[in-house]
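Undergrad: dropping a prediction and its sequence here:
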Amino acid sequence: MGEFHKMHGLGNDFVIIDARLQSIEISPTRAQMIADRKFGIGCDQLILLLTSEIADVRMRIFNPDGSEVEACGNASRCVVALLNQDLNIETLGGIISGKLSGNDVEVSMGEATFGWQDIPLAFAMNTDAMPLAWDNLAAPMAVNMGNPHAVFFVDDVDAVDLRQLGPTIENDSVFPERVNVNVASIAGNEIHLNVWERGAGLTGACGTGACATAVAAIRQGKATSPVTVHQSGGTLTIDWSPGQPVIMTGSATYVFKGQADWDAFG
């Protein structure tokens, strides 16, 4: 039997396994089975903690479809809260540093990048206003926050059917590594955001999506830092200045600890 922790950041929920303390191999099939909400434990992402040679801990992140992704802001906050200490976390998207901040956790997500090769895109184009459209969603800004994001600003975020458009945009050939789809409306420094998350679908909260959207709003002069980002699962504060790391602050909630026979999951 192995131990796991169930946590969430604004409803974005995780099964966290500390593989430094137990032996477990994660394949795409096993990740899918653990994440399944009817036949497994159930989560938006499976998080595997490992030893790191360059940071305090290494974090691997698996989506419910079994794919492995580069970064997750909500999971990073949960890992800091779980281990109850300030941490540097190694991810495929780079080093994320986090620290306890009262009842919240503050994480430095690294610098946002904007080059078409950084996103990446299939060919060169203006990433501040991509000359592309899907139905009524047009001219998104592309941002890499350790993982790829397309950010659309609209008048009414809830009028956009992301369940329909999200999969189409995520899997468009212009995004060779697929993309996270962010649709947002702005009022002052308040952003209301819905996210179709690559490999996971419509989510109540996406930390890197909140960062990418706030960065896009600040870069385009639509808002000034710090920005408050509201998602259906809750609220994050994003602080960013050009050339500096993106700082995200929000809650991380421990739900329960459990045990499972990992061999039962494929």
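TA: It's in.

Undergrad: CA atoms for contacts and neighbours, from now on please.
TA: Noted.

Undergrad: contacts only, for residue 19.
TA: Neighbour list for residue 19: 48, 49, 50 [criterion: Cα atoms under 8 Å, 6 or more residues apart in numbering].

Undergrad: confirm that the second one sits in a strand.
TA: To tie it back to what came earlier, the one meant is residue 49. Yes - according to DSSP: H, G, I helix; E, B strand; the rest coil, residue 49 belongs to a strand.

Undergrad: how near is it to residue 88?
TA: 12 Å (Cα to Cα, to the nearest Å).

Undergrad: could you pull out the strands in the stretch 151-266 of the chain for me?
TA: Counting by DSSP state E, counting those that start in this stretch, the stretch 151-266 of the chain has these strands, from start to end: 180-187, 190-197, 201-203, 227-231, 234-239, 247-250, 253-260.

Undergrad: relative to strand 190-197, how tilted is the fifth one?
TA: Right, the one you point to is strand 234-239. Strand 234-239 and strand 190-197 are oriented at 110 degrees to each other (axes from the mean of the first three to the mean of the last three Cα atoms, to 10 degrees).

Undergrad: report the angle between strand 234-239 and strand 227-231.
TA: Using the same axes, to 10 degrees, strand 234-239 lies at 160 degrees relative to strand 227-231.

Undergrad: buried ones in stretch 115-131, by neighbour count?
TA: For stretch 115-131, burial by neighbour count (16 or more other Cα atoms under 10 Å) applies to 115, 116, 118, 119, 120, 121, 127, 128, 129, 130.

Undergrad: likewise for stretch 19-26?
TA: 19, 26.

Undergrad: how far off centre is it?
TA: Mean C-alpha position of stretch 19-26 versus that of the full chain (Cα atoms, centre = their mean, to the nearest Å) differs by 23 Å.

Undergrad: stretch 34-43 now?
TA: 19 Å.

Undergrad: show me the helices in the stretch 1-150 of the chain, by range?
TA: Along the stretch 1-150 of the chain, the stretches classed as helices by DSSP state H, counting those that start in this stretch are 28-35, 73-83.

Undergrad: please compare the first structure with the one that follows:
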Amino acid sequence: MIPYQKYHGTGNDFVIVDASNRVPDRSAFAMDVCDRETGVGADGVLFLHLEAQFNPPRVVFTLFQPDGSTAAMCGNGARCAARWAADRVPVDEDEDPDAPRAFMLDTQAGTRRTVVEGDEVAVEMGAPAFRPLDVPVDAFGAFEDEELGGYEVTAVNTGVPHAVAFVDDVDEVDVEADAPAIRHADVFPEGANVTFASRREDGGFDQRTFERGVEGETRSCGTGAVAIAAVAERKGLVDPGEAVSVTPPGGELVVAVDENGMATLRGPVEYEFDGEVEAPPVRILDA
């Protein structure tokens, strides 16, 4: 049996497995465990290797998605990973247990610094990239406000590619019907997450995201929240460094993109429960 812990960040939920546990077929494991009808139910499985001997402690981060694929980065997953690590690294006797604690995450998108302060976790997300080669998107220049699937779309990479569309009211969007045409558009050679945003009267943004790899809408998406803030700043809707409230269905996130273009994502993380599951046999794919 494989022990696991379940965490969520604003409703974006993950099964976390210590990478020291042997799971022969991680892809098959994620497909089984993430299934909300027959498995535990999650938006992804995080395999984490904690290296507590470093200062700050380091976590090697690997995310498998419900379709069995991997993703280079996940904002809420990174925040959950940091909270998981904080729950496992004891505080020294001479340290304030309520003081912020730093952890370094080694992801496929690069090393990310996180800070855990109680139930709030912040992660440095790096610089959102608009260059076509970095997204990637088939375009000669930045792919901005281009008509795609009936929406004006801007492409940005915030660790993973996002197609961002600003609309009058995200609640009026039929995400499951409209997003797949954008997610699978030929212009995105690796596909894209699709994020819809609408501005609120208080200056913040409401968010809904269709996630690549989940192949459906999730209750929250951290890289999508960062994508909204980055595109909003590029459009002049927010000032550089301004803390931007982004609210997906699962709760509020706060994003800031500083004058140097570096983004930070902050929000709550909650531990849910522990459990055990069987590791499925290795699946042999047909040639």
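TA: Right, received. Where do you want to start? None of the values given here were measured: they were computed from a predicted structure.

Undergrad: give me the TM-score for this pair.
TA: Between these two chains, after superposing, the TM-score reads 0.92 (TM-score structural alignment, normalised by the length of the first structure); 261 aligned residues with a Cα RMSD of 1.9 Å.

Undergrad: same list (the helices of the stretch 1-150 of the first structure) but as TSV, adding mean neighbour count.
TA: Converted to TSV, the helices of the stretch 1-150 of the first structure look like this (neighbours: other Cα atoms under 10 Å):
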stretch	mean neighbour count
helix 28-35	21
helix 73-83	24
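
Undergrad: can you add distance to residue 56 of the first structure and give these back as TSV?
TA: Conversion of the helices of the stretch 1-150 of the first structure to TSV gives the following (distance: least, Cα to Cα, whole Å):
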stretch	distance to residue 56 of the first structure
helix 28-35	24
helix 73-83	11
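
Undergrad: residues near residue 51 of the second structure, how many?
TA: Residues within reach of residue 51 of the second structure, counting by other Cα atoms under 10 Å, total 16.

Undergrad: could you give the number of residues near the residue nearest to it when sequence neighbours are not counted?
TA: Take residue 51 of the second structure and drop its neighbours on the chain: the residue closest to it by Cα to Cα, 6 or more residues apart in numbering is residue 58, 5.0 Å away. For residue 58 of the second structure, the tally of surrounding residues (other Cα under 10 Å) stands at 23.

Undergrad: just checking, residue 58 of the second structure touches residue 50?
TA: Yes - under the criterion of Cα atoms under 8 Å, residue 58 of the second structure makes contact with residue 50 at 6.1 Å.

Undergrad: what span of the second structure lines up against the top helix by length along the first structure?
TA: If you go by DSSP state H, the first structure has its longest helix at helix 207-219. Counting by TM-score structural alignment, helix 207-219 of the first structure pairs with residues 222-234 of the second structure.

Undergrad: mean shift between the matching stretch and the first structure?
TA: After superposition onto the first structure, stretch 222-234 of the second structure sits on average 0.7 Å from its aligned residues (mean Cα distance after the TM-score superposition for the first structure).

Undergrad: tell me the buried residues in that stretch?
TA: 222, 223, 224, 225, 226, 227, 228, 229, 230, 231, 232, 233.

Undergrad: and if you look at stretch 34-52 of the second structure?
TA: 34-35, 40-52.

Undergrad: quick one: contacts of that stretch?
TA: 12-20, 30, 32-33, 57-66, 77, 81, 85, 89, 214, 218.

Undergrad: OK, contacts around the equivalent of residue 126 of the second structure over in the first structure?
TA: Using TM-score structural alignment as the criterion, residue 126 of the second structure maps onto residue 110 of the first structure. Contact analysis of residue 110 of the first structure by Cα under 8 Å, 6+ apart lists 94, 95, 96, 145, 146, 244, 245, 246.

Undergrad: please tell me how far residue 49 of the first structure sits from residue 63 of the first structure.
TA: 15 Å.

Undergrad: oh sorry, the question was meant for residue 175 of the first structure
TA: 18 Å.

Undergrad: more neighbours: which of the two?
TA: For residue 175 of the first structure versus residue 63, the count of surrounding residues by other Cα under 10 Å is larger for residue 63: 23 against 19.

Undergrad: surely the more buried one is in contact with residue 69?
TA: Yes - taking Cα under 8 Å as the definition, residue 63 of the first structure is a contact partner of residue 69 at 7.3 Å.

Undergrad: coming back round to it: and the strands of the stretch 151-266 of the first structure as CSV, adding distance to residue 266 of the first structure and mean neighbour count?
TA: Output for those, formatted as CSV (distance: least, Cα to Cα, whole Å; neighbours: other Cα atoms under 10 Å):
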stretch, distance to residue 266 of the first structure, mean neighbour count
strand 180-187, 28, 23
strand 190-197, 25, 24
strand 201-203, 23, 18
strand 227-231, 34, 22
strand 234-239, 34, 21
strand 247-250, 35, 23
strand 253-260, 13, 13
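
Undergrad: just put those in a markdown table and tack on distance to residue 104 of the first structure.
TA: Below are the strands of the stretch 151-266 of the first structure laid out as a markdown table (distance: least, Cα to Cα, whole Å):
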| stretch | distance to residue 104 of the first structure |
| --- | --- |
| strand 180-187 | 24 |
| strand 190-197 | 19 |
| strand 201-203 | 21 |
| strand 227-231 | 15 |
| strand 234-239 | 10 |
| strand 247-250 | 5 |
| strand 253-260 | 9 |
